[in-house]
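Q: heads up, no residue letters with this:
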């Protein structure tokens, strides 16, 4: 009606947020270093550069960290990185400049990887896995080794046992967790095989027609895994009785006559790995499966599928270092972008 209500008491009738991003543009700082010739000694002199703005690459740590984050965490190729920088941030940077920015991270990556390796070798339980990658069009292998405090990625030309032995350097953890690949056997005092992989083989025997032996093994392994998920709420004596029961039941299942060929193959496999199924029921720190390694190496598998690998050996090593740094930082709750920024700033430290 047009009445003046400015002097009346009012209360909030509607509340909402409006969120937007301002245009993002790089901050360019021109640095001029003055100097001259000393009248006393006759030598030329020049002022020192401001801290963090030494001559060399014009791109600061924020830009280098973001480029590494987008490339290695989100699988953005060099050409698209250059376009994103120009179209989204108003930053003109070539693919060659991006490559040079990554190459300069090599020394920091090497130092961080050394610290992560030292931390890894203090662990009592180490899990590991490997997958293929491509470097210069040649198949290489990307390994991952992890504990509850460190994650180490390593890209090697070989899948052989010597890769893991080279990382361990004579160290032998209490328990090694992996699949049943021969190159990862006898690296720890005890070995927990991944029961998820075993269940896959059991399911294959069921699919082939074994209806007597394989289903019982499947049910028994699933039972053991469920017990493992409740370990923290169980007393030591209770857990020990469950471990004994798991072993005894599996022994009794193996004594039953088996007629189906697929069941016989499965029985042979179980006999080969007989003592490595239920270590997790005697050690609370040991997982029943190797899913932690599978999850850690999965982003690199996606990276390989999107980018088709690496064009240089140094590029592969930078990726392995990046995955090691960000994987280790994630264990302490730090984001990948924050971790790589700390690395570029020379502040990265293993907790």
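A: Received, thanks. Bear in mind that the values here come from a model prediction, so they are computed numbers and not experimental data.

Q: make it CA atoms for all contacts and neighbour counts henceforth
A: Will do.

Q: Could you check how far stretch 109-122 is from the centre of its chain?
A: Relative to its parent chain, stretch 109-122 has a centroid offset of 14 Å by Cα atoms, centre = their mean, to the nearest Å.

Q: Same question for stretch 193-210.
A: Relative to its chain's centre, stretch 193-210 lies at 27 Å (Cα atoms, centre = their mean).

Q: contacts for that stretch?
A: Residues from elsewhere that reach stretch 193-210 (Cα atoms under 8 Å, 6 or more residues apart in numbering): 177-180, 214-215, 217-218, 221, 260-263, 266, 276-277, 288-290.

Q: With stretch 171-180 instead?
A: Outside of stretch 171-180, the residues within contact range by Cα under 8 Å, 6+ apart are 121, 123-129, 184, 187-194, 197, 286-287, 289-290.

Q: Could you rerun that using 7 Å?
A: Residues outside stretch 171-180 that contact it (Cα atoms under 7 Å, 6 or more residues apart in numbering) are 121, 123-129, 184, 187-194, 197, 290.

Q: just stretch 25-44 next, same as before
A: Taking contacts as Cα under 7 Å, 6+ apart, the residues outside stretch 25-44 that touch it are 45, 46, 47, 49, 89, 90, 91.

Q: Put this next to the first one:
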């Protein structure tokens, strides 16, 4: 009996050849799939590097390198022409502490001739006086109750502690408050504060003593910090943001919640809803202005406004990366139109009813833009993000008092970011993190309310027990 392969017409492949070809194609397909996966991973890696490089251009602290210097840089100074702004000059002081008479020379230094005194003009000089420490001695009277035998001692309003004996030599409230401000508000390290105190103030103090002293200041300010947290929690509008922070080299997050006159910092181990709710409260029902970070959307009782500046930047970058995709450019134009309407309302050229009409038109146009189909994965993710943020896109057109961006929170984070860069990325201990959030909150709030933060802390230090700051809460702060 003949073999079936013998009956295969000439020129046609045999079954064995077909099987071999199938095996070869299968192996080629597997190799192509592996290469495809490798290229996808490479694309994602390069995309991440590109995004990191792009973000570096918008980071809060400028890099040391500014790139290639321009061949013909613009001349420094004001622009030519008359419309360059007002001329600035330092105003003449109203309080004069010292007057010095400056006579003309008796003879002309050029020719030796006599000089006639024609008139007198004033020049002012504002200077810092030499600062030297004031050393006080408190003669503390100690007594005992005749009835119960309890030991009692006197206390002066300028004292910061009842300690005597080995702990009788202490820093005063002004020195402690200045040290806390230098470290938590200006970002100076304790070694630099030690140098400033010794060289400029004539006050010798070690770094270890400064660290312990600043912790004591924070302990006295803790009730004030708690009151500030309650103020933010009950505010009508809060702007929130967060940034990375190190505590004992472990990643934490520095949260900020700010209103027009109050700021609260919180250093927490996570970046989720639980951490934000620990400050705001899970049922926060005010206006929450924030970026597009997903946990913020879990505040379901709040009226949300997402940061339009973030969306503008993202749409602009997508349009640059994918110029053939129309969606990013159209979204960018609609957001710019919304901001223009806000500006017109602020200028009084459009009524609230007009704003509401335009807002409805913008929402309809944006909905049509987002209904389009796109095959670009980055644009698809952007569209999905806008769908999730739909109710938070035009809140600033519903309520005129709402900011369109979270710039208040970013500005509140900026000093902390500088401090992070200077002082090694955060705090070395949990106690240091607690001290950081308390003192930074009190000092920032004092500045917002145009108060002397050093005097606020000094008042707290002079109190016998930790109290709520009478300077910050002498009146109910506006929300």
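A: Arrived safely. Not measured: the values here are computed from a predicted model.

Q: Tell me which residue lies nearest the centroid of the second structure.
A: residue 413 (1.5 Å; Cα atoms, centre = their mean).

Q: Mind telling me what it corresponds to in the first structure?
A: With TM-score structural alignment defining the correspondence, residue 413 of the second structure maps onto residue 297 in the first structure.

Q: OK, contacts around that match?
A: Neighbouring residues of residue 297 of the first structure by Cα under 7 Å, 6+ apart: residue 144.

Q: before we move on, the earlier item: can you flag which of the contacts of stretch 193-210 of the first structure belong to strands?
A: The members of the contacts of stretch 193-210 of the first structure that map onto strands under DSSP state E are 177, 178.

Q: Apply the buried test to the contacts of stretch 193-210 of the first structure and list what passes.
A: Buried members of the contacts of stretch 193-210 of the first structure, scored by 16 or more other Cα atoms under 10 Å, are 177-180, 214-215, 217-218, 221, 260, 262-263, 266, 276-277, 288-290.

Q: What segments of the first structure are strands?
A: 35-37, 44-46, 125-135, 138-146, 151-156, 175-178, 190-193.

Q: With distance to residue 325 of the first structure added, can I get those in JSON lines?
A: Shown next, in JSON lines, are these (distance: least, Cα to Cα, whole Å):
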{"stretch": "strand 35-37", "distance to residue 325 of the first structure": "41"}
{"stretch": "strand 44-46", "distance to residue 325 of the first structure": "38"}
{"stretch": "strand 125-135", "distance to residue 325 of the first structure": "17"}
{"stretch": "strand 138-146", "distance to residue 325 of the first structure": "12"}
{"stretch": "strand 151-156", "distance to residue 325 of the first structure": "8"}
{"stretch": "strand 175-178", "distance to residue 325 of the first structure": "22"}
{"stretch": "strand 190-193", "distance to residue 325 of the first structure": "26"}
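
Q: Around residue 313 of the second structure, how many other residues sit close by?
A: 13 (other Cα atoms under 10 Å).

Q: aligned partner of it in the first structure?
A: The criterion is TM-score structural alignment: under it, residue 313 of the second structure has residue 200 as its aligned partner in the first structure.

Q: okay, now residue 272 of the first structure: neighbour count?
A: 10.

Q: what residue of the second structure matches up with it?
A: Using TM-score structural alignment, residue 272 of the first structure sits opposite residue 388 in the second structure.

Q: ok, that match to residue 438 of the second structure distance?
A: Here residue 388 of the second structure is placed at a distance of 35 Å from residue 438 of the second structure (Cα to Cα, to the nearest Å).

Q: Same question for residue 211 of the second structure.
A: Going from residue 211 of the second structure to residue 438 of the second structure by Cα to Cα gives 15 Å.

Q: And residue 134 of the second structure, by the same measure?
A: According to Cα to Cα, residue 134 of the second structure and residue 438 of the second structure sit 28 Å apart.

Q: who has more neighbours, those two?
A: Set residue 134 of the second structure next to residue 438 and count neighbours by other Cα under 10 Å: residue 438 wins out with 27 against 8.

Q: circling back to that earlier point, now the buried members of the contacts of stretch 171-180 of the first structure.
A: Among the contacts of stretch 171-180 of the first structure, those that count as buried by neighbour count (16+ other Cα under 10 Å) are 121, 123-129, 184, 187-188, 190-194, 197, 290.

Q: hey, where'd the helices end up in the stretch 101-250 of the first structure?
A: For the stretch 101-250 of the first structure, the helices defined by DSSP state H, counting those that start in this stretch occupy 106-120, 161-168, 195-207, 214-229, 236-254.

Q: Figure out which of those is closest to residue 150 of the first structure.
A: Distance to residue 150 of the first structure, taken as Cα to Cα, is lowest for helix 106-120 among the helices of the stretch 101-250 of the first structure, at 5.3 Å.

Q: List of residues touching that closest one?
A: Residues contacting helix 106-120 of the first structure (Cα under 7 Å, 6+ apart): 146, 147, 150, 152, 318, 321, 324, 325, 343, 350.

Q: Quick check: PyMOL command selecting the buried ones in these.
A: In PyMOL, this line selects whichever of the contacts of helix 106-120 of the first structure come out buried by 16+ other Cα under 10 Å:
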select buried, resi 146+147+150+152+318+321+324+325+343
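
Q: Take the contacts of helix 106-120 of the first structure and lay them out in JSON lines including distance to residue 135 of the first structure.
A: As requested, those are arranged in JSON lines below (distance: Cα to Cα, whole Å):
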{"residue": "146", "distance to residue 135 of the first structure": "23"}
{"residue": "147", "distance to residue 135 of the first structure": "27"}
{"residue": "150", "distance to residue 135 of the first structure": "25"}
{"residue": "152", "distance to residue 135 of the first structure": "19"}
{"residue": "318", "distance to residue 135 of the first structure": "12"}
{"residue": "321", "distance to residue 135 of the first structure": "15"}
{"residue": "324", "distance to residue 135 of the first structure": "18"}
{"residue": "325", "distance to residue 135 of the first structure": "21"}
{"residue": "343", "distance to residue 135 of the first structure": "25"}
{"residue": "350", "distance to residue 135 of the first structure": "29"}
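
Q: ok, of the contacts of helix 106-120 of the first structure, which one's closest to residue 76 of the first structure?
A: When the contacts of helix 106-120 of the first structure are compared against residue 76 of the first structure (criterion: Cα to Cα), the nearest one is residue 318, at 15.1 Å.
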